[in-house]
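[1] A structural model of the following input is requested.
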Amino acid sequence: MSTELRFFAFLALISFFSLPTLSFSNTYIDWWCNKTPYPEPCKHFLRNKPHHFSPNHKSDFRKLTIKLALERALLAHGNTKSLGPKCRNEREKAAWVDCLELYANVIEQLNKTIDPNTKCTDFDVQTWLSTALTSLDTCRTGFLELRVSNFVLPLMSNNVSKLICNSLALGDNSTYHETDGYYKGSFPTWVSLGERRLLQMGSTRQNAVVAQDGSGNFRTIKAAIDAAGRRSGSGRFIIHVKRGVYRENLDIKLKNIMLVGDGIKKTIITGSRSVGGGTTTFNSATVGESLSQLCVPLAL
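    Modelled structure (predicted):
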């Protein structure tokens, strides 16, 4: 047999053995994806993945669907960034800015569910997936609230919502209402004894004091939060906000910030952002936190 004939025979053997394998792989993908509420995007993206598809259990398949949703969310976030110049007015830009932040939140929320260093129960995973889905819905709602064109949404989506829905459907739905033993006294069980004591102590321990009359370290809450951002370390930073009416909108992006007021009707924080004024509901919060750990133990 000539060299050329041997070469073509070798190619034929490869084709003979690879085609059934490919067919089996697609059948296997179809079998798993048909267990989800949105099988088509599941099949499409998994068939185009370079690695071998071989989950042994439903939990393995769910992790794979979460990773797939995370990959698409990263692409969608990149697409969203590039759409800024396409915003034709301030209202479209306001909705776009929200979506940019919300997609960043989705990426963090999906990462938490598959991070091996994070001890997540099934209840935790379902909670983070639900939160990610809510973030995407909030992105869409922003365009509707401001009554502006949502022409950029198809470029943002990348089927992320459907893929997250698939991951949610594969979880243990019985964990949605697992509240037995969640609280110990008036605090959730995950709040440590030291944290409980700190919360009960109120303003006896404080890193900064805000007072409008100048008797504290700062006159505005924002100034105190900015100071917290310049601190060394990442420990809990306690800000005592003395009585008064503080007309501020706070967007806190720092971790371990604790605001302690003087009580109901004594310490009041109020803002004036609204949809009518051109701000989305997501961005209208008087006190908002983004990717942070915010604790407000006493009513402000």
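[2] C-alpha only now, for contacts and for neighbours.
    Will do.
[3] dump the residue contacts of Trp96.
    Shown in contact with Trp96 (C-alpha atoms under 8 Å, 6 or more residues apart in numbering): Thr80, Gly84, Cys87.
[4] By residue count, which helix of the chain is the longest?
    Criterion DSSP state H: the longest helix present in the chain is helix 3-33.
[5] Check which helix or strand Gly194 maps to.
    helix 193-201 (DSSP states H and E).
[6] Please name every helix or strand in contact with whichever helix or strand comes after that helix.
    Where DSSP H and E defines the elements, the next helix or strand beyond helix 193-201 is strand 208-210. If you count contacts as 3 or more C-alpha pairs under 8 Å, 6 or more residues apart in numbering; DSSP states H and E, strand 208-210 packs onto helix 221-229, strand 237-241.
[7] what helices or strands is the first one leaning on?
    Of the remaining helices and strands, those touching helix 221-229 by 3+ C-alpha pairs under 8 Å, 6+ apart are strand 208-210, strand 237-241.
[8] buried residues in it?
    Ile221, Lys222, Ala224, Ile225, Ala228, Gly229 (16 or more other C-alpha atoms under 10 Å).
[9] Out of these, which two sit at the greatest distance?
    Across the buried residues of helix 221-229, no pair lies farther apart than Ile221 and Gly229, at 12.6 Å, counting by C-alpha to C-alpha.
[10] now the other sequence, so there's something to compare against:
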Amino acid sequence: MEGSFAHALVALLMFFMFSTNTVSSTVTTSTLDSETNIEYIKTSCSATIYPRLCYHSLSIYASDIKTNPKVLASTALNITLKATKSTARMMIKMSKIHGLMPKEAAAAMADCIEVIGDSVDELQQSIEELGHVRNSNFWLTMNDIETWVSAALTDEDTCMDGFQGKAMNANVKTLIRRHIVRVVHYTSNALSLINRYASKNLASP
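    Below you'll find the model as predicted:
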């Protein structure tokens, strides 16, 4: 009886030791993977013009991005699209507030809303095309994507330039500029990561 109890106790202890080691190993592997993913994003963002914004906007998606340059570029584009749509909505609401700005500034706002709308369309096209990239059409598709994102960046710059020298409320002008500048920075970073993805493919055998 005592021998059976001793055997059962040893078996139980061995089970717990195995379970603990397995859990510990799983946690360690998960931690290492997470650190690797974060480091990958940090390294990739260091090549952008606005690395801090790049890292802070993308690091929260590290578990989805892992170390995949295509997913990294796609995530950056989606973040940029979301910010651009939000800015467009804000500007449309402001344009409808009667008496908020003089006639000349209101015209600049209307022009800006139009080109930001173009930017939204171009970013959407880029995201869709990135999802259809194949080895057989890689360079043609990537060239289209780079062209569209570059066009979106130009549209955003055009919007910002349109307010230069316009007489309008300083707070309104500052608010618009802050949102447009942020969208420009997001777009610039996304373009850098797209170019990085393309160059990685070029370097592959």
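[11] so what number do they get for TM-score?
    Once superposed, the chains reach a TM-score of 0.63 (TM-score structural alignment, normalised by the length of the second structure), with 159 aligned residues with a C-alpha RMSD of 3.2 Å.
[12] circling back to that earlier point, just the closest of the buried residues of helix 221-229 of the first structure to Phe17 of the first structure, please.
    Phe17 of the first structure has its nearest neighbour among the buried residues of helix 221-229 of the first structure in Gly229, at 60.5 Å by C-alpha to C-alpha.
[13] So what does Phe45 of the first structure match up with in the second structure?
    Taking TM-score structural alignment as the criterion, the aligned counterpart of Phe45 of the first structure in the second structure is Ser57.
[14] wait, which of the buried residues of helix 221-229 of the first structure is closest to Ile66 of the first structure?
    Ranked by distance to Ile66 of the first structure (C-alpha to C-alpha), the buried residues of helix 221-229 of the first structure are led by Gly229 at 32.7 Å.
[15] against the second structure, where does stretch 252-269 of the first structure fall?
    Going by TM-score structural alignment, stretch 252-269 of the first structure lines up with nothing in the second structure.
[16] Endpoints of that stretch, how far apart?
    From its first residue to its last, stretch 252-269 of the first structure covers 14 Å (C-alpha to C-alpha, to the nearest Å).
[17] residue contacts, the residue most central in space within the second structure?
    In the second structure, the centroid-proximal residue (C-alpha atoms, centre = their mean) is Ala76; its distance is 2.1 Å. With contact taken as C-alpha under 8 Å, 6+ apart, Ala76 of the second structure is in contact with Leu58, Tyr186, Asn189, Ala190, Leu193.
[18] now Ser59 of the second structure
    Ile38, Ile41, Lys42.
[19] ok, now with 7 Å
    Ile38, Ile41 (C-alpha atoms under 7 Å, 6 or more residues apart in numbering).
[20] in what helix or strand does the aligned residue in the first structure for Arg89 of the second structure lie?
    Under the alignment (TM-score structural alignment), Arg89 of the second structure pairs with Gly78 of the first structure. In this structure, Gly78 of the first structure sits in helix 58-82 according to DSSP H and E.
[21] Now the next helix or strand after that helix on the second structure. Mean distance?
    Using DSSP H and E, the next helix or strand after helix 58-82 of the first structure towards the C-terminus is helix 90-114. Compared with the second structure after fitting, helix 90-114 of the first structure deviates on average by 1.2 Å (mean C-alpha distance after the TM-score superposition for the first structure).
[22] list the buried ones in helix 90-114 of the first structure?
    91-107, 109-114.
[23] Same question for stretch 121-141 of the first structure.
    So for stretch 121-141 of the first structure, counting by 16+ other C-alpha under 10 Å, buried means 122-123, 125-133, 135-136, 138-141.
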